[in-house]
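1. Got a sequence here, can you build the structure:
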Amino acid sequence: MIKFTTVRHPYGRLVSAYKDKIVFPSNHLEKELRNKVKLVYEDTSFVSFIKYVIDENQDSDDPNRHWRPFSNYTGCSNILDYYLKIETFTDDIKGLETIIQHKFLAYSTKTNPSKQQKVDGVKIKTTADYMNELSDELKDKLFQVFKYDFLLFGYDPNVFP
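-> Model prediction:
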C-alpha cells in the first residue's frame, strides 16, 4: 500500500487559513475562532493571526489542523511514500498514478472562492503582501514553527506562492 499526502507552502497555507477562517468565516466555529483571536490580540489582523498560530503551535498538544505543520503528521510512525504539492498538483498526481499504476477517475484543482475576494475593500493581496506585514522577529518565530515543512517538502521560506 502506498502512503501519500498533499502538502502546501506553509505561508500560502496560512494566508489561505487566515482568509477562510478569520476574514470570511463561514460558520459558528470559525466566528468563535475570529473572536478568540480578537480577544487575545486585540484585532483580527494578519499579524495577530500569525501570533495566534505561533502561540497555539508552541502551547498546544493539538493545534488546529489548518495551521499545524504537515511535518507533525510524518515521522517514524507515519512514513510517507509520496507527497503531492498543491502548487504542482496536476503533475504530481500523474506521478502518483504512474507509481500505483492506476488512473484516478476525477480530481479537482478548483480555487477556493475566498481567494477571489477583496479584503477590506482593497485589491486581492498576495502571500508576499501578507508576509511583508510581519516584523523580522515574527517571521523568524513563524519560520521556526514550520522549519521542518520547509526542509522536508523542499519549500523556500523566501519565495511565496
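2. okay, CA-based contacts and neighbour counts for the rest of this
-> Will do.
3. Wait, a strand at residue 13?
-> No - using DSSP: H, G, I helix; E, B strand; the rest coil, the secondary structure at residue 13 is helix, not a strand.
4. So the residue located most distally from the centre of the chain versus residue 71, what's the distance?
-> Distance from the C-alpha centroid of the chain peaks at residue 101, with 29.8 Å (Cα atoms, centre = their mean). From residue 101 across to residue 71, the span is 27 Å (Cα to Cα, to the nearest Å).
5. What degree of burial does residue 145 show, as a neighbour count?
-> 19 (other Cα atoms under 10 Å).
6. one more to line up against the first:
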Amino acid sequence: MTRFIIVRHPFERLLSAYRDKLEHRKGKMYYYERYGRQIVSLYRKRSPNSLTVLMQPREPTFVEFVRYIVERRHFDEHWRPYHTECSPCTLQYQYILKTESLDSEEGYLVQALGLQNLSSFHKASSHRIHNVNPSGRTGSQQAQQYYSQVPPDLVKKLYEIYANDFEMFNYTATEYFNVTSR
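-> Predicted coordinates for the structure are as follows:
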C-alpha cells in the first residue's frame, strides 16, 4: 500500500485556517460559534467607550487567534499540528508532497505510481478543483503581513507548538521571526 501526505508550511497553514474559518464572519457562523466568540471573550479588552466597542471587529483578530492556540492549545483539524493529526512517524508515508510545489510533485507521484493512464485520475489531477479560500490564497508574503502584528514572544511559543512539523517537513520560520512586531 502506498501512503502519501500533502503538507504545508505550518505558519501559512495556520493563517489560512484563520482566514478561511474565522476572518470576516459572513457565511462562517459555525466556526464563529465554535471558536470565535470564545476567543473574543477571552482576549478582547472591553472598553467603556461604546463607540470603540462598535468599531472593533466581532470576529477574533489574528493575534487573538494565535494567543488562543498558544495559551489554550485547543486545536481543530484545520490547525492541529500534522505530527498529531496525521501520525507521520507511525504511518510511514512513502511520499510527502508540499503544497508550495504541489503541481510538480503531483506529476511526479502520478508517474511514480504509474497512474498516468487512469483517465479519471489524470483528468482530476489535470483539472484539479482547489478548495480555494474566498479571500485568496495565503502565501508567504501575505503571511508575513499578518505575522508582523504578532509579538515576538508569541511567535516563539507558536513555533514551539509546531516545531516537530517544521523539522519533519524541512520548513523554516526565520522569515516570520524577522517580521514580528517589536
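7. related to what we said a few turns ago, what residue of the second structure matches up with the residue farthest from the centre of the first structure?
-> Superposed on the second structure with TM-score structural alignment, residue 101 of the first structure falls opposite residue 114.
8. Quickly find the element holding whatever residue of the second structure lines up with residue 36 of the first structure.
-> Under the alignment (TM-score structural alignment), residue 36 of the first structure pairs with residue 38 of the second structure. Using DSSP states H and E, residue 38 of the second structure sits in helix 37-43.
9. Please identify the buried residues of that helix?
-> 37, 39, 40 (16 or more other Cα atoms under 10 Å).
10. Next, the mean deviation of it compared to the first structure.
-> Superposing on the first structure and averaging over aligned pairs (mean Cα distance after the TM-score superposition for the first structure), helix 37-43 of the second structure comes out at 1.1 Å.
11. Of all the helix elements in the second structure, which one is longest?
-> Among the segments of the second structure that qualify as a helix by DSSP state H, the longest is helix 152-168.
12. Now the element after that helix, going C-ward?
-> As assigned by DSSP H and E, the chain's next helix or strand after helix 152-168 of the second structure is helix 174-179.
13. Give the buried residues for that following helix.
-> Buried residues in helix 174-179 of the second structure, defined by neighbour count with 16+ other Cα under 10 Å: 176, 177, 179.
14. Mind putting those into TSV with distance to residue 18 of the second structure?
-> Converted to TSV, the buried residues of helix 174-179 of the second structure look like this (distance: Cα to Cα, whole Å):
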residue	distance to residue 18 of the second structure
176	17
177	19
179	19
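15. closest to residue 153 of the second structure among the residues you listed?
-> Nearest to residue 153 of the second structure among these is residue 177, at 9.4 Å by Cα to Cα.
16. residues contacting the closest one?
-> 152, 155, 156 (Cα atoms under 8 Å, 6 or more residues apart in numbering).
17. Can you tell me which of the residues you listed has the most neighbours?
-> Neighbour counts for the contacts of residue 177 of the second structure (other Cα under 10 Å) peak at residue 155, which has 23 neighbours.
18. Which residue in the first structure aligns with that residue?
-> Using TM-score structural alignment, the partner of residue 155 of the second structure in the first structure is residue 139.
19. would you list every one of the strands in the first structure?
-> Assigned by DSSP state E, the strands in the first structure fall at 4-7, 82-85.
20. From the contact counts, what lies against the first one?
-> Think strand 4-7 of the first structure. strand 82-85 (3 or more Cα pairs under 8 Å, 6 or more residues apart in numbering; DSSP states H and E).
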